[in-house]
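Novice: Pasted the sequence and its predicted model underneath.
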Amino acid sequence: MRLNRLLRTFAFTALLGGLAVSVSSCKDDDTKGETEKTIGEVSGVVTDDEGNVLGGVEVSIADIVDLTETSVTATTTTEADGRYTLTDVLVGSHMITCKKATYQTTSVTLKPQKFNAEAMATVNIEMRYAAAKITGTVLDARNDGAPLAGVKVTISETQTGMTDANGKYEIANLPLDAYELTFSLKDYATVTKKMGRDAFENNTAVLDVVMGSPEVLRGKTAFDLRDADKWYYSEYRGGGNDTSYPHWDWSTDYMAALDFVGAWQEQNEGTTLQIRNDGANQKNPVDLDVFDSYVYGSKLITEDNKVMTLQVRTHNADSENPAVFGVQVIDLSAAEPAAVKIGGNESYGSDSYKSFGFDLSDYVGKEVVIAVGIYRAKTGDYWKQLVLRRIAFSTAKIDGWNYITGTAVNDDLKDWKLTMEMVRSTMPHTKKKFSGVTVCEGDKNKDNRQVAYHSWRDNAHIAAEWSFVPRVKDPEPFAGEGYIIKTRGGGTAVNTIEPEAYLYAKFSIAEGSNNLTLRIRNFAGEATFFKITAIKNDGTVEHIVPASNTAASSSAAPNGCWKFVHQNGGPGNPDAYAKFVYDLSKFNGEDVVLVLGVYKGEDNGTESKVCIYDVEMN
């Protein structure tokens, strides 16, 4: 075989020599600049990353030199022993590429010096097993989120994809690893997204992207922010320290259920926004305009809630090296939505809590996205934490730990800590069904609150979606049968006017959403007193009588309360809970705050409990 190759080379050279002699006898100038070309052969063995030979690999070679004549290319397939041979290869610089299903496409560069005197080159190639894939959809923000076709999705020179007519793409044969993907299309700003190894589930990661819209917050475009969580209420709290703050934070620190971006953690002092300071993040540049980590939500601003108060402290900061933080507002109704700073950047470095006020008056009458975040003020090893203990909205800045002040709804509700300003500014809920069961399994103590509370987002948990007010008593957030609100124990004065604790939310009552169905139970054979109270925006208050119920024992009680005993029901037996149904059709066409409160209806020597399995508007 080698003899034949030599003869072929000799014959080819002789032919070129003959042509050169013939041409030069006619016109010597025609040969100036011509270079003799040599045809050779490339061979080798393809193996996997454990040294096993790979058959059935498609091996191709492409000329990467900028020649005036047509490039020479060839393709072959490896034999069962992993060997391949590419013949009639022009000696020069080439790219050899190997492709095989479930293996990462691999390319190597072949330089001219790799060819020996016989114009032969040996190139052995190792391929990495790669059964993972990344899929997703690219949407066009310029066209109201329609699928965007023709977008090139790139991981490397040999790992690319293209979106189809439905905006979908897939890049397969990838190792299970972290990746940076680039999405590019003419006349659109290129989008780059990073994804970690933990993004893969069953070897598949899904990454959806919106193009045609610049980032407004880090990692979020205006299109993304259209789906921001609603900040329905006037107060959100974080932290587990219950010694000085009158809100039973150790069991009601539900700020962790909000939407956080970047580095954050639930701590006893509050929910902390942190500088991303691990590994490569230390190389991130200083940026006092774009949040490094933040929490955000969408809120309707009115005269009743136009001032936001942050109660904060810091970790890893002092007066000489403070944490830098602030508030940004995005008006999505603007022609070109942008993040607008409210009051500029704040600097603080102390273990003492301090109240900071932010005036949102410019946005009265609008629903806007509000973001609270921390800035990177130094590159390198820069570790700061902003501890958020309280986010509150009122008519003025709130100093200290006090409840939000305002106008009492009426004399009976004056000590409820629910003001007319809070009633009017609470936003109508967009959801209709709420669970009382925590889907997070395992340890849910103080050291694991972040995971437990954040899991409430997965099933519209009532404590995350409604506002909880522990007027004088804390709840039991993680009881197996559901979320428990309760009274104090023995020796507590009987009171069916003021609740010991309650949950509230506002709803737009209309056909198809004018019945409230509540599935609950209690414990220990003692009666529990509770009631549903409706409060209209004008301050009208009505305690609603259930249209029907399935409790083992139930009866009307003073001041609109309902007394019941029912010990059945659990997550595995939802139909066993007592079902209370309320007809709200009299409020059709109105926005109404609904309050579910528990009352000390009798001194029975123990705590009385309402265990909530779910609540549904239907």
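Specialist: Noted; the coordinates are in hand.

Novice: Could you use CA atoms for every contact and neighbour count after this?
Specialist: Will do.

Novice: roughly how far out does stretch 455-466 sit from the chain middle?
Specialist: From the chain centre to the centre of stretch 455-466 is a distance of 15 Å (Cα atoms, centre = their mean, to the nearest Å).

Novice: can you give me the helices for the protein?
Specialist: 2-26, 222-225, 249-252, 420-425, 449-454, 462-465 (DSSP state H).

Novice: Just the buried residues of the first one, please?
Specialist: Of the residues in helix 2-26, those scored as buried under the neighbour-count criterion (16 or more other Cα atoms under 10 Å) are 9, 13.

Novice: Over to the second one?
Specialist: Applying a neighbour-count criterion of 16+ other Cα under 10 Å, one finds 222, 223, 224, 225 buried in helix 222-225.

Novice: what do you get for the fifth one?
Specialist: Buried residues in helix 449-454, counted by 16+ other Cα under 10 Å: 449, 450, 451, 452, 453, 454.

Novice: Might one say that the fourth one is in contact with residue 440?
Specialist: Spelled out, it's residue 452. Yes - if you go by Cα atoms under 8 Å, residue 452 and residue 440 touch, sitting 5.5 Å apart.

Novice: returning to what we had before: out of the helices of the chain, which comes closest to residue 305?
Specialist: Proximity to residue 305, assessed across those by Cα to Cα, is greatest for helix 420-425 (6.5 Å).

Novice: what residues does that closest one touch?
Specialist: Helix 420-425 is contacted by residues 233-234, 300-302, 304-305, 394, 406-409, 535-537, 539, 593 when judged by Cα atoms under 8 Å, 6 or more residues apart in numbering.

Novice: now do 10 Å
Specialist: With contacts defined as Cα atoms under 10 Å, 6 or more residues apart in numbering, helix 420-425 is touched by 232-235, 299-306, 393-395, 404-410, 419, 426, 504-506, 535-539, 591-594.

Novice: then this one, side by side with the first:
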Amino acid sequence: MELTKMRNFFSFIAVLLCMVFMFGSCTDDVSDNESMIYGKVKGVVTDVSSMPIEGVTVVVDESGLNATEGGPTAVTDSKGEFILENVSIGTHIITFKKNDYQTVSITVVPGKFNSENVANISAVMQYAAAEIRGTVTDASNADSPLSGVKVSISPTVSVLTDDNGTYVIDNLPLSDYTVTFAKDGFTSITKNVTIADFNDGIAVADARMGATEILRGLTAEDLQNAEKWYYNEYRGGRNSEQYPHWDWACDYMCTLDFCGDWEEQNEGTTLRIRNDESDRQNPADLEMFDSFVFGSKLITSDNNIMTLQVRTHNADNDAPTTFGVQVVDLSESTPMAQLIGGIKTLASEDYVSFDFDLSAYIGKEVIIAIGTFRAQTGDYWKQLVLRRIAFAKEKVEGWGWLPGTKIAALDGWEMTEEMVRSTMPQTKSSFTGISSVTGDRDNYVDAYRAWRGTGHFAAEWSFMPVQKDPEVFPSEGYLIKTKGSDAQVSTTKPQSYFYAKFSIADGSNKLKFSTRNFSDNPTFFKITAITEDINIKHLSPVSHIANSASSDNDGCWKFVHQDGGAGSPDKYATFEYDLSEFNGQDVLIAIGVYKGESNGDENKLVLHSLTLE
């Protein structure tokens, strides 16, 4: 009996202790909830081009610190904006999800919340449903499908071709890629795929292996798709001899197509002998370039002399840099790389000009390659620094503008009749001034390279900084401008301009230019058409949408319009032109900015976009 009482007593005590513990725990929970502070997380979601993304699901992690079960959620609107309500002031992981985009997560800490308990964050999402596909064939076996080819876009991403010679690399962000095709017994091939090559998220990169290699890694078929050298001058480096012609911001040579080992330096764009440890046992080769730059160029009687302005690194008289120029005429039955002017050697740290006579190719569009040869086996670190690649009727000396017959009616333009006639017509019809990668004076090569394949003005048009350098990377677009208080007022001499040539015809004779400026002072600009027989016409727009715009002296238009940006492309000023009077002609189009009045300020012209349709 006593034992039973004692057992019941201890059972009662145990139940009582449990109730006390449970009550204490509940009391603590209520207290925590009552003391918890809640706020908002808001922001905007854009793509890599700063365009808003609608329909992104925004989720807070399920950390137990949220006011709603499972965490607050939101969906971005047409402006890419979202608001997450009732988020506790604490540390959270915010996740952004949308089909066909890479998922992004951002951590928010208490310090991100302001005095109004609002945390502002922005997310950039990358399209990630793109794919590269294609077919690989065997040129040495009647172009039959070639299986077992390793197709790579990086050391960790590769696939093998199947029995039909086909392959697919999927789940890719939209970007530029270098695709490598490799198989034992075949020379490896590389192909460049740019953002512009993707159509509805798919880019096709076929390869034909086993064909004769003309330039290292490139067959005749590859060279058919070579990038065009539309213009007669390409400059490298960022030293300021004869500013602004040689200003850092005018260095666009590194947008050209380079193969092998190269680097952009202050002195110029440098071709280097491949010198990784695995390359040092490569045999000497004075026939095939080790590293080179190449493009497709129309040779005429106006530009048949090519001048290279070059210097060296890591070379001396006993072991100079060895280089040369090769031309491939794809119209020949068996195209071959022809050495022009013999093998050259150089040991100078000073700039030297070499000229090459291309008269044998007048009237033809040919592949031109400039490269360095490996002159010996071993640790062979030789460099050829390219400062200028120029085409004219004569050798180009020094730092000045291209020689030729100056156009009297375009005094101060530094434009010659030969440049007008021999500039090649553009194959593109849509251009942008928006840079997807930003840069500055110390880090601009990646930004310049990002222009490739995007139709960027700076990669597709030729820039002439007659009096003033540009601003290259504003988010509103590429920006050309005038000097400030020391600028001479003129509506005939541009401070700077871009030019390109177009074949005008029905379907490509309506030009639309999108722009803005940054001041209450007007910006003066004009668009000028120059025919190959040097007839010049300053164009007037047939319509325009701008806050303030009117015609001025000498064909200039002056305007004030301070709206438009990466997130508001519809707010730029637009000027539309009718080019139908030039149907059937190749016409050079120039866009210039002028110091139309003395106002003490720089006047700026933004090149946001241009289309020809």
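Specialist: On my side now, so go ahead. Not measured: the values here are computed from a predicted model.

Novice: Post the TM-score for the overlay when you can.
Specialist: The TM-score (TM-score structural alignment, normalised by the length of structure 2) is 0.71; 459 aligned residues with a Cα RMSD of 2.7 Å.

Novice: re earlier: can you list residues touching both of residue 452 and residue 440 of structure 1?
Specialist: In contact with both residue 452 of structure 1 and residue 440: residue 478, using Cα under 10 Å, 6+ apart.

Novice: What sits closest to the counterpart of residue 341 of structure 2 in structure 1 if chain neighbours are left out?
Specialist: When structure 1 is aligned by TM-score structural alignment, residue 341 of structure 2 is paired with residue 343. Once flanking residues are discounted, residue 343 of structure 1 sits nearest to residue 358: 6.5 Å by Cα to Cα, 6 or more residues apart in numbering.

Novice: Roughly how far does that neighbour sit from residue 561 of structure 1?
Specialist: Computed as Cα to Cα, to the nearest Å, the residue 358 of structure 1 to residue 561 of structure 1 distance reads 40 Å.

Novice: okay, the two: which has more neighbours?
Specialist: residue 561 (24 against 20; other Cα atoms under 10 Å).

Novice: pretty sure that one contacts residue 602?
Specialist: No - counting by Cα atoms under 10 Å, residue 561 of structure 1 stays clear of residue 602, with 11.8 Å between them.

Novice: could you pull out the strands for the stretch 501-618 of structure 1?
Specialist: Using DSSP state E, counting those that start in this stretch, the strands of the stretch 501-618 of structure 1 run over 501-508, 515-521, 528-536, 541-544, 548-549, 553-556, 562-565, 578-583, 591-599, 609-617.

Novice: nope, the stretch 151-300 of structure 2 is what I meant
Specialist: 157-160, 166-172, 177-182, 189-193, 202-204, 207-209, 213-215, 218-219, 233-235, 257-259, 261-265, 268-272, 291-298.

Novice: Out of those strands, flag the one nearest residue 550 of structure 2.
Specialist: strand 233-235 (34.7 Å).

Novice: which residue numbers in structure 1 go with the closest one?
Specialist: The aligned range for strand 233-235 of structure 2 is 235-237, by TM-score structural alignment.

Novice: cool, stretch 426-435 of structure 2 as well?
Specialist: Using TM-score structural alignment, stretch 426-435 of structure 2 pairs with 429-438 in structure 1.

Novice: How far off centre is that stretch?
Specialist: The answer for stretch 429-438 of structure 1 is 19 Å, by Cα atoms, centre = their mean.

Novice: quick one: contacts for the match of residue 341 of structure 2?
Specialist: Contacts of residue 343 of structure 1 by Cα under 10 Å, 6+ apart are 326, 327, 328, 357, 358, 359, 360.

Novice: Can you report how many residues neighbour residue 270 of structure 2?
Specialist: Neighbours around residue 270 of structure 2, by other Cα under 10 Å: 27.

Novice: Identify the residue of structure 1 aligned to it.
Specialist: Using TM-score structural alignment, residue 270 of structure 2 lines up with residue 272 in structure 1.

Novice: Make sure its match is actually in contact with residue 316.
Specialist: No - Residue 272 of structure 1 is not in contact with residue 316 according to Cα under 10 Å; the separation is 11.7 Å.

Novice: Need the residues touching each of the two.
Specialist: 384, 385, 386.

Novice: corresponding residue for residue 568 of structure 1 in structure 2?
Specialist: By TM-score structural alignment, residue 568 of structure 1 lines up with residue 563.

Novice: What is the end-to-end distance of the match of stretch 426-435 of structure 2?
Specialist: First-to-last residue span, stretch 429-438 of structure 1, Cα to Cα: 21 Å.

Novice: So which bits of it are buried?
Specialist: Buried, per 16+ other Cα under 10 Å, within stretch 429-438 of structure 1: 429, 433, 434, 435, 436, 437, 438.

Novice: thinking again about what came up before, from the contacts of helix 420-425 of structure 1, which would you call buried?
Specialist: Judged by 16+ other Cα under 10 Å, buried ones among the contacts of helix 420-425 of structure 1: 232-235, 299-306, 393-395, 404-406, 408-409, 419, 426, 504-506, 535-537, 539, 591-594.

Novice: Now which residue in structure 1 aligns to residue 471 of structure 2?
Specialist: Match for residue 471 of structure 2 (TM-score structural alignment): residue 476.

Novice: need the contact list for the match of residue 568 of structure 1.
Specialist: By Cα under 10 Å, 6+ apart, the neighbours of residue 563 of structure 2 are 476, 515, 516, 517, 518, 546, 547, 569, 570, 571, 572, 573.
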